[in-house]
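# The following comprises the amino acid sequence and a computationally predicted model.
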Amino acid sequence: MHCSMVTGLIEMSVFPLSVVFFGNNLEVLECLDSVSNIVAVFTRPDDGSNENVNSIKKFSAFSGIPVFQPSKKELYDHADFLQKADPDIIIVCGYKFIIPKEIFSIPRNGTINIHPSMLPRYRGQHVINWAIVNGELETGVTLHFMEETLDTGDIIVQKSVPICFEDTAKELHDRIYKEACCLLKELLKYYNKQDKLQGKKQDSSVATFFKPRKPEDGHIDWSKSSVEIYNLIRALSKPWPGAFSYFKNHKVVIWKAHIEPDLSEISHGKLINVDDDYISVSTIDGQIIITEYEIISADKTIKSILLKNGDFFT
């Protein structure tokens, strides 16, 4: 369902929906603030690993919205608060912990999760990265009701998003959540709180599920095709940990690259050309041209000492 199709709902009354937000996406929070009355925000605890938390806290403080940062165990302690707050709806987007039924069942109109794929395909975590790694040409965003099993709730609305060959995960992420905000804004703007939102059951026979990616999953296998390696690089580019290789026990993180067809080299992982601006590395069916990389070492001169034509990445 596209954004324009949501407008068939009855326009809301003068009094906007009361909403509790669980998540880590500032753009979605700002979107919610423009069309609803946010009574509380729940985000991840401070651990120094996510800049979005500070942005969420600053925005909430400026808007006079109370912010809570419970641990996984502490989450249950907020059920009484949420019962008293009596929100019309809970919106979830990128929350760190699984929300228990004792909480997601509180709102009279349910809890809606924003998931960055066309469910039931790509259930699970890190699915934007997985879609690029797998060479998908299309993904999307789904607003669905939350239930106890992950990403299986009834679908309220969804929209497809194309994946361009040059897209990094960050670029695709931003486009997906721009569409999510469009869907969410239209849904809440035209939703009459006296009615109950309806969803459509997912077809589990076509569902796919993906586990969280770990940093070590970014290790490049140079025996794979140029396209597979390129997809891994763009799927893990900043702000993710990066695809990487090793050179004489030094980790080399590759941030940007492109493909150049060339079948002249047989040995994969070989450094064909080391230049000030790029490094070309052979694959089984061409070359990867690395234009931005980082060597993890305290030795600042390591590039000129170690990287030479004819050597190999492992």
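Perfect, thanks for sending it.
# can we go C-alpha only for contacts and neighbour counts from here?
Fine.
# A helix includes Leu188, no?
Yes: membership of Leu188 in a helix is supported by DSSP: H, G, I helix; E, B strand; the rest coil.
# Hmm, it is touching Asp33, no?
No: the pair Leu188 / Asp33 is not scored as a contact, 10.9 Å apart, by C-alpha atoms under 8 Å.
# neighbour-wise, which of the two wins?
Between Leu188 and Asp33, Leu188 has the larger neighbour count (other C-alpha atoms under 10 Å), namely 22 against 18.
# how many neighbours does the closest residue to that one other than its chain neighbours have?
Of all residues not flanking Leu188 in the chain, Val35 sits nearest, at 6.6 Å (C-alpha to C-alpha, 6 or more residues apart in numbering). The number of residues packed near Val35 is 20, by other C-alpha under 10 Å.
# could you measure Val35 against Asn109, distance?
The gap separating Val35 from Asn109 is 16 Å, by C-alpha to C-alpha, to the nearest Å.
# repeat for Thr149
Using C-alpha to C-alpha, Thr149 is found at 19 Å from Asn109.
# Between those two, tell me which one has more neighbours.
Asn109 (18 against 8).
# Identify the residues contacting stretch 172-181?
27-28, 31, 114, 116, 128, 140-143, 159, 161, 163 (C-alpha atoms under 8 Å, 6 or more residues apart in numbering).
# Filter those residues down to the ones in strands?
114, 140-143, 159, 161 (DSSP state E).
# Export those as a markdown table, with columns for neighbour count and distance to Asn249.
Below are the ones in strands among the contacts of stretch 172-181 laid out as a markdown table (neighbours: other C-alpha atoms under 10 Å; distance: C-alpha to C-alpha, whole Å):
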| residue | neighbour count | distance to Asn249 |
| --- | --- | --- |
| Ile114 | 25 | 41 |
| Gly140 | 25 | 39 |
| Val141 | 23 | 40 |
| Thr142 | 26 | 43 |
| Leu143 | 29 | 45 |
| Lys159 | 19 | 45 |
| Val161 | 18 | 40 |
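# Can you tell me the closest non-neighbouring residue to Ser237?
The nearest residue in space to Ser237 (C-alpha to C-alpha, 6+ apart) is Trp255, at 5.2 Å.
# can you check Glu292 too?
Excluding its sequence neighbours, the residue lying closest to Glu292 (C-alpha to C-alpha, 6+ apart) is Lys256, at 4.9 Å.
# Next one: the one you found relative to Val133, how far apart?
Going from Lys256 to Val133 by C-alpha to C-alpha gives 15 Å.
# One more to weigh against that first structure:
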Amino acid sequence: MRIYIVSTLNTYYDTIDIVRQNLEISGFIGLTDRHDSDAVSGYMNYAPYCRQHGITHIPVDNYSMRDEATKELLSRERIDLLLVVGWQRLIPDWLIEHSTYGAIGVHGSSRGITKGRGRSPQNWALILGHEQFQLSIFKIDPGIDSGSVIDTRTFSYDDHDDINTSYYKVAWLTGEMLVDCLSSGKIQRGEVVPQDDTPEYLPKRSPKHGAIDWRRSSREIFNFIRAQTRPYPGAFTSVSGIKCRIWAARPFALELRSNQPPGTVLKIYPNGDMIVQTGGGLLLVDDYSTESDDLNLETGLVFESADFREQMLEIAEAHQEKYPDLPLSRDILSLIC
């Protein structure tokens, strides 16, 4: 079987390597070099990897792959199966039909593939404080994450997880599922289960939606921060128009009599760690960066609070305006009501 990988994201490196170690990869479709990390978040140029392992690398210039030049280029390839792992665009119908066994994708959410179609499912799972994630590989069809399911596995989150460890878990399990289902012949035999439940969709997030609402509880802010840490732009707060990006923090369990407003810096330790008052407890901030050296962090300083509900309303309204026929996840709606 001539297996082709379609990827341009570094988060699926482990998936690709697991597949390569167990199965033969005949070709690799990626983006041309001009699509650098500024153009595609998490971009990785897999050309060196392909050279190292003797895999044919086919760079395309158009991310949508709907242009005639890309169609002419890829139509020359004899493709039995496409494994789409880290390509943030819908695969065009012509390419699916060109592949003997079609294309396999991966998606999931804390409520499974059908109830969490759409954008940023791992970020949303952590923001919402969910403790597990259901991951599926599926046959790609013209819809959004709507194809029949081949296999599903579940993993857990604990307080040590952030968006990076979530990506590690997803990549590892995806690789295992692909290898198991190809080695057993399940994919070749077309053993799938249609999605027959009513779908729900997760909306797109933008960097501006990383502003922290200090009036929320320490636990909620902890989840908000770890869901957006590096390689994302990060959760942030501001003082006098200067941003402070917070990369890591955790609830600080200490009962104190404090009448300071949420966002107040109660203590700064010699190593730079901060204790910040929240709307429900304290937060230890131990990894952060400021956009200007002019920001003098000191005890008593009060960080500005965003309005989390207003953020969610903006996100929901943008989704409903662009995709009126794709109902929002009940989890997202619960953050607005």
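In hand now; what should we look at? None of the values given here were measured: they were computed from a predicted structure.
# quick one on the thing from earlier: quick check: the gap between the residue nearest to Ser237 of structure 1 and His173 of structure 1.
For Trp255 of structure 1, the distance to His173 of structure 1 equals 17 Å [C-alpha to C-alpha].
# next one: Tyr278 of structure 1
Where His173 of structure 1 is concerned, Tyr278 of structure 1 sits at a distance of 27 Å (C-alpha to C-alpha).
# same check, this time on Phe312 of structure 1
33 Å.
# Those two: who's more crowded?
A direct count of neighbours by other C-alpha under 10 Å for Phe312 of structure 1 and His173 places Phe312 higher, at 20 against 15.
# sorry, back to before: of the ones in strands among the contacts of stretch 172-181 of structure 1, which is the nearest to Ile284 of structure 1?
Using C-alpha to C-alpha, the shortest approach to Ile284 of structure 1 within these belongs to Val161, at 31.1 Å.
# Now check structure 2 for the residue matching that closest one.
Using TM-score structural alignment, the equivalent of Val161 of structure 1 in structure 2 is Phe155.
# repeat for Tyr95 of structure 1
For Tyr95 of structure 1, the residue aligned by TM-score structural alignment is Trp87.
# Shouldn't Ile229 of structure 1 be within a strand?
No: according to three-state DSSP, Ile229 of structure 1 belongs to no strand; its state is helix.
# number of nearby residues for the closest residue to it other than its chain neighbours?
Of all residues not flanking Ile229 of structure 1 in the chain, Ile220 sits nearest, at 6.7 Å (C-alpha to C-alpha, 6+ apart). Using other C-alpha under 10 Å, Ile220 of structure 1 has 22 other residues around it.
# next structured bit after the helix or strand encompassing Ala318 of structure 2?
Using DSSP states H and E, Ala318 of structure 2 sits in helix 308-322. Downstream of helix 308-322 of structure 2, the next assigned helix or strand under DSSP H and E is helix 330-334.
# so that following helix aligns onto which residues of structure 1?
Under TM-score structural alignment, there's no match for helix 330-334 of structure 2.
# Can you spell out which helices and strands pack onto that helix?
For helix 330-334 of structure 2, the packing partners by 3 or more C-alpha pairs under 8 Å, 6 or more residues apart in numbering; DSSP states H and E come out as helix 308-322.
# Give the buried residues for the helix it packs on.
308, 311-313, 315-316, 319 (16 or more other C-alpha atoms under 10 Å).
# contacting residues for the corresponding residue of structure 2 for Ser280 of structure 1?
Per TM-score structural alignment, the equivalent position to Ser280 of structure 1 in structure 2 is Ile275. By C-alpha under 8 Å, 6+ apart, the residues touching Ile275 of structure 2 are 252, 265-268, 282-285.
# Same question for Trp255 of structure 1.
233-234, 236-238, 242-243, 290-294.
# Ala186 of structure 1 contacts Val6, correct?
Check again: residue 186 of structure 1 is Glu, not Ala. Yes: shown here, Glu186 of structure 1 and Val6 form a contact pair, counting by C-alpha under 8 Å, at 6.1 Å.
# so where do the helices sit in structure 1?
For structure 1, applying DSSP state H gives helices covering 3-6, 26-35, 51-63, 79-85, 101-104, 127-133, 169-189, 226-235, 302-306.
# post-alignment, the fifth one versus structure 2, mean distance?
Compared with structure 2 after fitting, helix 101-104 of structure 1 deviates on average by 1.1 Å (mean C-alpha distance after the TM-score superposition for structure 1).
# Could I get the buried residue list for that helix?
Residues 103-104 are the ones in helix 101-104 of structure 1 that count as buried (16+ other C-alpha under 10 Å).
# got the contact list for that helix?
By C-alpha under 8 Å, 6+ apart, the list of residues contacting helix 101-104 of structure 1 reads 76, 79, 82, 90, 110-111, 146-148.
# Name the nearest of those residues relative to Gly64 of structure 1.
Leu82 (17.4 Å).
# gap between that closest one and Ser267 of structure 1?
Leu82 of structure 1 is 61 Å from Ser267 of structure 1, by C-alpha to C-alpha.
# same thing with Lys256 of structure 1?
Taken as C-alpha to C-alpha, the span from Lys256 of structure 1 to Ser267 of structure 1 is 22 Å.
# swap in Leu197 of structure 1?
The gap separating Leu197 of structure 1 from Ser267 of structure 1 is 58 Å, by C-alpha to C-alpha.
# returning to what we had before: in structure 1, which of the contacts of Ile275 of structure 2 remain in contact?
Among the contacts of Ile275 of structure 2, the ones still in contact in structure 1 (both residues aligned by TM-score structural alignment, their matches' C-alpha atoms under 8 Å) are 265-268, 282-285.
# Widest-spaced pair of those?
Ile268 and Leu282, at 13.0 Å, using C-alpha to C-alpha across the kept ones among the contacts of Ile275 of structure 2.
# which of the two has more neighbours?
Taking neighbours as other C-alpha under 10 Å, Ile268 of structure 2 and Leu282 compare with Leu282 leading, 25 against 17.
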